[in-house]
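Q: Fold the stuff below for me.
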Amino acid sequence: MTSDVTPATHSNEPHGAGIAGRLNWLRAGVLGANDGIVSVAAIVVGVAGATSAVAPILTAGVAGLVGGAISMALGEYVSVSSQRDSQHALIAKERRELAEMPEQELAELSALYEAKGLSADTAVTVARELTAHDALSAHLEAELGINEEDVVSPWQAAGASALAFVIGAVLPMVAILLPPAQLRVPVTFVAVLAALALTGIISARIGGSHWLRPTLRVVIGGAIALAATFLIGTLLGTSGMV
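A: Sure, this is the predicted structure:
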């Protein structure tokens, strides 16, 4: 007799394989957009505080956009590459141990499940059945919390981060350049803080947390950055140093 019962799933709980990889590029994208918005906005607002000329504002903004995108991509690539190399080394070590000492590895897996609360007999049964199905995956998950399909991609993270930075950086560039001179800074402030609120909400949704606290953090941080650079630019402009 077969059962018609299917495993229950919840729409807000990720159960599929490869979820870490998808969350990785989403995280990199949101952080890249946030950094692009804040850093380029701070640059152009600071320059706008010192001068109303379009050329210096545009030059500083483009330089910040290009340099920031490259920096974000390089930073993500180096960081994620190190993480990937560590994961690959652990996977290779586990594969080697399974080939050289299968009985000891089976005993280790049984002990792990017993430590989680299973009886000794059940732990042995589970370990044997999982080993027969996919020994490497069973050991990676139980011992190291790793899934081979979840090994992160440095190129994916770097590309998502750089592209998102550029997309985020375009907003303050447009906001500072299109309005009349007397409205440039106020419009940029409003546009940037609204965009930061959006990235805060998206980041919270990705992480599965409530949106209010992370959104307030990113908006307040962005407001402080803009106010500080505008004040510095204004002081330098009025002092005649620039």
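Q: rest of the way, CA atoms for contacts and neighbours
A: Noted.
Q: ranges for the helices of the chain?
A: With DSSP state H, the ranges of helices along the chain come out as 19-50, 54-100, 102-115, 120-139, 154-177, 184-207, 212-239.
Q: what helices or strands is the third one leaning on?
A: The reference is to helix 102-115. If contacts are counted by 3 or more CA pairs under 8 Å, 6 or more residues apart in numbering; DSSP states H and E, helix 102-115 sits against helix 120-139.
Q: buried stuff in the helix it packs on?
A: The neighbour-count check on helix 120-139 (16 or more other CA atoms under 10 Å) flags 123-124, 126-128, 130-131, 135-139 as buried.
Q: Now do it against helix 102-115: the angle between them, please.
A: For helix 120-139 against helix 102-115, the angle by axes from the mean of the first three to the mean of the last three CA atoms, to 10 degrees is 110 degrees.
Q: So what's the gap between helix 120-139 and the chain middle?
A: 34 Å (CA atoms, centre = their mean, to the nearest Å).
Q: ok, and for stretch 107-118, which residues are buried?
A: So for stretch 107-118, counting by 16+ other CA under 10 Å, buried means 108-114.
Q: For the comparison step, fold the sequence that follows:
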Amino acid sequence: MTEPTHDEAHGGALGSRLNWLRAAVLGANDGIVSTAGLVVGVAGATQERAALLTAGLAGLLAGSLSMAAGEYVSVSTQRDSEKAALAAEKRELKEKPEAELAELTGMLQARGLSREVAREAAEQLTERDALKAHARVELGIDPDALADPWHAAWASFAAFTVGALLPLLAIVLPPAHWRVPVTVVSVLAALVLTGWASARLGAAAPGRAVLRNVVGGAVAMAVTYAVGTLLGVAGA
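A: Below you'll find the model as predicted:
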């Protein structure tokens, strides 16, 4: 047998990193679009910097905390399910070791091994670490790398915040008559980048992803600006 290559040995770690990168890009994209829609909508009603800053900060904090809380709950639920599945598997290994060995042999056979080789591999894996073998082959879980809800929450909070800072700064820093144009151009450029990055991380063609991203962001800003303008005129 040949030794596994570096890429093969660390394929799982690479996949995990790609998932985190993809989640970070999508979180930043959410921060860009939602905050841009909010501040552009407020800009349609008023050009006061204090009002724009207040609305932008409120949207940034509300969005980032909501993303963090949602991710924490989601990953906590996933982790609880994984722990429950591992506990059940551990109990079955203790109560029915022969049946579990036969089950592992069958799963290895289903992956293309002959019965003799599958039986030998199952015995060696069971002798080394039965729970880890069943967790990985049967459940698709790595007991040593369970999802961390706090890690996920902080990552979502940071990604959304970074994305939201762009439209916030773009709307409050320029002179009044440049605020909306600068924000629109900056946001659309950022959406091109996040659309391209998410497509590349997902091994997809970037063209459609970029187009969807830009059109979605442009529509969101147009709608909220129109609503803000109408409300501003009505309240004048």
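Q: on that earlier part again, could you dump the buried residues of stretch 107-118 of the first structure to a markdown table with distance to residue 170 of the first structure?
A: Below are these laid out as a markdown table (distance: CA to CA, whole Å):
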| residue | distance to residue 170 of the first structure |
| --- | --- |
| 108 | 54 |
| 109 | 52 |
| 110 | 55 |
| 111 | 55 |
| 112 | 51 |
| 113 | 52 |
| 114 | 55 |
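Q: if we can go back for a sec, Throw the helices of the first structure into a markdown table and include distance to residue 146 of the first structure, thanks.
A: Listed next are these as a markdown table, based on distance: least, CA to CA, whole Å:
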| stretch | distance to residue 146 of the first structure |
| --- | --- |
| helix 19-50 | 10 |
| helix 54-100 | 8 |
| helix 102-115 | 15 |
| helix 120-139 | 8 |
| helix 154-177 | 17 |
| helix 184-207 | 19 |
| helix 212-239 | 28 |
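Q: out of these, nearest to residue 145 of the first structure?
A: Comparison of the helices of the first structure against residue 145 of the first structure by CA to CA identifies helix 120-139 as nearest, at 8.7 Å.
Q: against the second structure, where does the closest one fall?
A: Under TM-score structural alignment, helix 120-139 of the first structure corresponds to residues 115-134 of the second structure.
Q: which residues touch that stretch?
A: Stretch 115-134 of the second structure has contacts (CA atoms under 8 Å, 6 or more residues apart in numbering) with 86, 89-90, 93, 101-102, 104-106, 108-109, 142-143.
Q: And for stretch 47-65 of the second structure?
A: So stretch 47-65 of the second structure is contacted by 31, 34-35, 38-39, 42-43, 156-158, 160-161, 164-165, 168, 171-172, 176 (CA under 8 Å, 6+ apart).
Q: Are any of those residues buried, and if so which?
A: When those are checked for burial by 16+ other CA under 10 Å, the buried set is 31, 34-35, 38-39, 42-43, 156-158, 160-161, 164-165, 168, 171-172.
Q: Alignment lookup: residue 178 of the second structure to the first structure.
A: Using TM-score structural alignment, residue 178 of the second structure pairs with residue 183 in the first structure.
Q: Next one: its match relative to residue 169 of the first structure, how far apart?
A: Using CA to CA, to the nearest Å, one gets 19 Å for the distance from residue 183 of the first structure to residue 169 of the first structure.
Q: What of residue 204 of the first structure?
A: Separation of residue 204 of the first structure from residue 169 of the first structure (CA to CA): 21 Å.
Q: go on, residue 132 of the first structure?
A: In terms of CA to CA, residue 132 of the first structure sits 52 Å off from residue 169 of the first structure.
Q: ok, the buried residues of helix 120-139 of the first structure vs residue 223 of the first structure, which is closest?
A: Closest to residue 223 of the first structure, out of all of the buried residues of helix 120-139 of the first structure and judged by CA to CA, is residue 137, at 46.6 Å.
Q: measure the closest one to residue 143 of the first structure for me?
A: Distance from residue 137 of the first structure to residue 143 of the first structure, by CA to CA: 10 Å.
Q: and if you look at residue 158 of the first structure?
A: Taking CA to CA, one finds residue 158 of the first structure at 29 Å from residue 143 of the first structure.
Q: So if I had to pick from those two, which one is more boxed in?
A: Each of residue 158 of the first structure and residue 143 has its neighbours counted (other CA atoms under 10 Å); residue 158 has more, 28 against 13.
Q: which residue is nearest the middle of the first structure?
A: residue 27 (2.4 Å; CA atoms, centre = their mean).
Q: Contact partners for that one?
A: 203, 206.
Q: Adding distance to residue 59 of the second structure as columns, could you present the contacts of stretch 115-134 of the second structure in a markdown table?
A: Converted to a markdown table, those look like this (distance: CA to CA, whole Å):
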| residue | distance to residue 59 of the second structure |
| --- | --- |
| 86 | 40 |
| 89 | 45 |
| 90 | 46 |
| 93 | 50 |
| 101 | 54 |
| 102 | 55 |
| 104 | 51 |
| 105 | 54 |
| 106 | 53 |
| 108 | 51 |
| 109 | 54 |
| 142 | 37 |
| 143 | 38 |
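Q: Tell me the one among those nearest to residue 233 of the second structure.
A: Once CA to CA is applied, the member of the contacts of stretch 115-134 of the second structure that ends up nearest residue 233 of the second structure is residue 142, at 58.4 Å.
Q: Now the closest one. Nearest residue, chain neighbours left out?
A: residue 136 (5.7 Å; CA to CA, 6 or more residues apart in numbering).
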